[in-house]
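1. 3D model of this:
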Amino acid sequence: MKRHLTHLSKTILQNSSSKTLPLSRCLSTQEAIERRHHLFTLEKKRQVESVGRIEKIEVRYKGVPKDCTLVMNKDISSPYDCARHLSEWHADSNALALIDGAVHWDMHRPLSENCTLEFQSYSSTEPQAVNKAFWRTCSFLLGAVAARAFKEDVTVKLHSFPGPDIRSGSFIYDVELSLPAWSPAPRELITLSAELVRLCRRGAPLERLEVSEELALEMFVDNSHKAKQIPSIARTNGKVTLYRVEKHVDISKGPLVCHAAQVGRAAVAAVHRIIGSAAGEPEQLYRLQGVALPAGVMLNHFAFNILVERAKKLNPARSPFSPFGEDGVRNMAATA
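-> As a prediction, the model looks like this:
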């Protein structure tokens, strides 16, 4: 059987040309990754520089070891920065921030006004928000692996992933691949799983950035699926929320967890073909499905294999080829 996957350590990215090629037909998958990363970096720098005169805000922290008030920089300091003032443990172990007791906030998202701050970890008494953010992050990371794991002669276009449904038994990402009727061999699933684990162990932060619809379209000029979704996503306020891990940039409403190392044991359990009939859509997508545990959660090999076997069953989440047509695609993108 022909092997389609490549070891990422041997992949050579085209750093220079990816920053200048404007047309999708000129971009390889890896060049598109580099280009989005470059545009993300420039826009993040522009937004930081646009803050201008630095103003101070008061962040009233509530939690262990004791309540306190931190004086931070408006529109620059994030909950992660606050956590670092408390201890390394606070910075590394917490997944989300809770602002004013009501709003779940990304750890790396800047704070814009005086507020109260609480942290939420994987051992919180009410873990629903953390669990959903963890599951959503796993889908995001699975997309990052899919975008980089294939050989250069395979065209990869990420489509979308639905909102997290922990009861389904697997997190997913739907991907268009230029592989007719691909059915991955067990060793290929092992390769995908290994790349997912490596990505998580490198522990890169999950960075959030809001951009204009125009910039989002420019960043995803190579991906017809994302380009179709962006106008609907931006319809509310003209903005599109992006996240970045290492050099991978994708669309998600978030929130995501603090950093990739908070994903512990993980596996890509299955790949299913999704046959489509919607006008203007590819004839088929592939649904990648995985399962993971938060770092620090211990489970023996036998028990984890039970989770993997359960995750092999086709996830029933809405297909991009559902009867809802374009609305179905819009809903998947909006809830990702």
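
2. only C-alpha atoms for contact and neighbour calcs from this point on.
-> Fine.

3. can you give me the strands in the stretch 101-250 of the chain?
-> For the stretch 101-250 of the chain, strands defined by DSSP state E, counting those that start in this stretch occupy the ranges 103-105, 115-121, 156-160, 171-177, 207-212, 239-245, 248-251.

4. the inter-axis angle of the fifth one versus strand 239-245?
-> Strand 207-212 runs at 150 degrees relative to strand 239-245, counting by axes from the mean of the first three to the mean of the last three CA atoms, to 10 degrees.

5. So which elements touch strand 207-212?
-> Applying 3 or more CA pairs under 8 Å, 6 or more residues apart in numbering; DSSP states H and E, one finds that strand 207-212 contacts helix 29-49, strand 239-245.

6. Repeat that for the second one.
-> Counting contacts by 3+ CA pairs under 8 Å, 6+ apart, strand 115-121 packs against strand 56-61, strand 94-99.

7. can you give me how far that strand is from the chain middle?
-> 22 Å (CA atoms, centre = their mean, to the nearest Å).

8. got it, and the fourth one?
-> Counting by CA atoms, centre = their mean, strand 171-177 is centred 13 Å from the centre of its parent chain.

9. center of this structure - which residue?
-> Ranked by distance to the mean C-alpha position of the chain (CA atoms, centre = their mean), the top residue is residue 140 at 2.7 Å.

10. so who does that one touch?
-> By CA atoms under 8 Å, 6 or more residues apart in numbering, the contact set of residue 140 is 161, 173, 250.

11. so which of these is the most crowded?
-> Counting neighbours by other CA atoms under 10 Å, residue 161 comes out on top of the contacts of residue 140 with 31 neighbours.

12. any idea how far that one lies from residue 123?
-> 26 Å (CA to CA, to the nearest Å).

13. and if you look at residue 246?
-> Using CA to CA, which is the criterion applied here, residue 246 is 27 Å from residue 123.

14. ok, now residue 297?
-> Using CA to CA, residue 297 is found at 10 Å from residue 123.

15. Please give the structure of this sequence too, so both can be compared:
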Amino acid sequence: MNSLNTLNIRLRKPIFNYIKRCLSDDIKQQNDIFTAEQSRQKEAVGRIQKIEINYGGPVENELLVMNKNISTPYDCAKHLGDSICNKSVVALLNGETLWHMHKPLPDSCKIEFLHYHVSNPALVNKTFWRSCSFLLGAVVSEAFKDNVKLYLHSFPSPNVKSGSFVYDVQLELEDWKPTTSELKVLSIEMIKFCQQELPLECLDVSKDLAFEIFKKNPHKTNQIPDIAENNGDKVTLFRAGNHIDISKGPMVPNTNHMGRITVANVIKLNTDIAGGPIYRFQGVALPRSLILNHFAFGVLEDRAKLLNPARIPGTQVVDNEDNSFVASMTA
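-> The predicted structure follows:
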């Protein structure tokens, strides 16, 4: 079959959903469970206790009296003004612990807010890159037509040096090599998703509840025991819109942090995982607050087309965000 006929088939039978389908029963059930647990945890707080949050700003310090296990870093930032609230990417507690902006604070602490223009942006970059992978998974999971069987597998620990953010997906398409137009569709869908300005919610749940949420995904259920074992028997979930996924976090507080985005390539991996081919979706993005000229961003796009060096998932090791980069890439 020549390339022209292949193109015609793609045009007659597109693999993407150009008309958004209604929320599936499975996704609705996942979100119902997440929301119910979120409400249960808030109600379980009981009598409100006060905590002291010491904010160390660049000019002056502030002492905030907040509510234990209710108030979040984002709530603290709102007390400090719109500028701090809007530009903050992630909180740093007591100079050592990164904390998601929408995750309740468990005790009194010293807090700093990190943004994209700090003198050492490594932690911020990783937070942004991790969020990009999570959001790529959200877009891919809804991009394909219903007759294309799809399971999100995992995404690696963020590493900007790799040249791309990644999500590995099991996709029932044999030897699919996306066209430039198909990659453009994915890029546009990711931009549109982020333009909804969705908060990225965070919730720690029990292992049993995580199994219930991901019971239809064999890869996630396989990963949950190992994740819980290394996280105090808890599994940390994030939600943006209706998309829920597992990640140790933290992530950016809102999808409006995303600026330029390109889904640069999709590469079929050579794995021993049963059930269908595993494809590595790769992309590159910039925070909305950072400006880069077209030529320079084009260089980043070209680099993001190369196979990302993260370890290829297989049956011998349970892959998740914590362990899926080769050692040489974790520095």
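
16. quick one on the thing from earlier: to which residue of structure 2 is the residue nearest to the centre of structure 1 aligned?
-> Using TM-score structural alignment, the partner of residue 140 of structure 1 in structure 2 is residue 134.

17. Could you pull up the contacting residues of residue 243 of structure 2?
-> Neighbouring residues of residue 243 of structure 2 by CA under 8 Å, 6+ apart: 27, 138.

18. change it to 6 Å
-> residue 138 (CA atoms under 6 Å, 6 or more residues apart in numbering).

19. what's the answer for residue 178 of structure 1, then?
-> Remark: with contacts taken as CA under 6 Å, 6+ apart, residue 178 of structure 1 is in contact with 154-155.

20. wouldn't residue 70 of structure 2 be in contact with residue 106 here?
-> No: at 8.2 Å, residue 70 of structure 2 does not count as touching residue 106 under the criterion of CA atoms under 6 Å.

21. So for those two, which residue has more residues nearby?
-> Taking other CA under 10 Å, residue 70 of structure 2 and residue 106 do not tie; residue 70 has more neighbours (18 against 13).

22. mind listing what that one touches?
-> Here residue 70 of structure 2 is in contact with residue 104 (CA under 6 Å, 6+ apart).

23. any idea what it aligns with in structure 1?
-> Structural alignment (TM-score structural alignment) places residue 70 of structure 2 against residue 76 in structure 1.

24. ok, residue 220 of structure 2 to residue 33 of structure 2 distance?
-> 16 Å.

25. who's more crowded, these two?
-> Regarding residue 220 of structure 2 and residue 33, a neighbour count based on other CA under 10 Å identifies residue 220 as having more, with 24 against 16.

26. Map that one onto structure 1.
-> Aligned by TM-score structural alignment, residue 220 of structure 2 pairs with residue 226 of structure 1.

27. related to what we said a few turns ago, could you look over the helices and strands packed on strand 207-212 of structure 1 and pick the most buried one?
-> Of those, the one with the most neighbours on average (mean count of other CA atoms under 10 Å) is strand 239-245, at a mean of 21.

28. and the angle from that one to helix 29-49?
-> If you take the same axes, to 10 degrees, strand 239-245 of structure 1 sits at 110 degrees to helix 29-49.

29. Counting by contacts, list what strand 239-245 of structure 1 packs against.
-> Here strand 239-245 of structure 1 touches strand 207-212, strand 248-251, going by 3 or more CA pairs under 6 Å, 6 or more residues apart in numbering; DSSP states H and E.

30. what stretch of structure 2 does the last one fall on?
-> The one in question is strand 248-251 of structure 1. Mapped onto structure 2 using TM-score structural alignment, strand 248-251 of structure 1 spans residues 243-246.

31. before we move on, what about the longest one?
-> Applying TM-score structural alignment, one finds that strand 207-212 of structure 1 aligns to the residue range 201-206 of structure 2.

32. how far apart are the matching stretch and its match in structure 1?
-> In the superposition against structure 1, stretch 201-206 of structure 2 averages 0.6 Å from its aligned positions (mean CA distance after the TM-score superposition for structure 1).

33. buried set for that stretch?
-> 201-205 (16 or more other CA atoms under 10 Å).

34. ok so residue 265 of structure 2 is a strand residue?
-> Yes: looking at residue 265 of structure 2 with DSSP: H, G, I helix; E, B strand; the rest coil, it is inside a strand.

35. distance of it from residue 63 of structure 2?
-> From residue 265 of structure 2 to residue 63 of structure 2 the distance is 48 Å (CA to CA).

36. And those two? Which one has more around it.
-> Comparing residue 265 of structure 2 with residue 63 by other CA under 10 Å, the one with more neighbours is residue 265, at 25 against 11.

37. Map the more buried one onto structure 1.
-> Residue 265 of structure 2 maps onto residue 270 in structure 1, by TM-score structural alignment.

38. List the contacts of its match.
-> Residue 270 of structure 1 touches 289, 312, counting by CA under 6 Å, 6+ apart.

39. would you say residue 77 of structure 1 is within a helix?
-> No: per three-state DSSP, residue 77 of structure 1 lies outside any helix segment and is coil.

40. State the number of residues packed around it.
-> Number of residues near residue 77 of structure 1 (other CA under 10 Å) recorded here: 18.

41. For it, which residues are in contact?
-> Contacts of residue 77 of structure 1 (CA under 6 Å, 6+ apart): residue 110.

42. Apply 7 Å and report the result again.
-> With contacts defined as CA atoms under 7 Å, 6 or more residues apart in numbering, residue 77 of structure 1 is in contact with 110-111.
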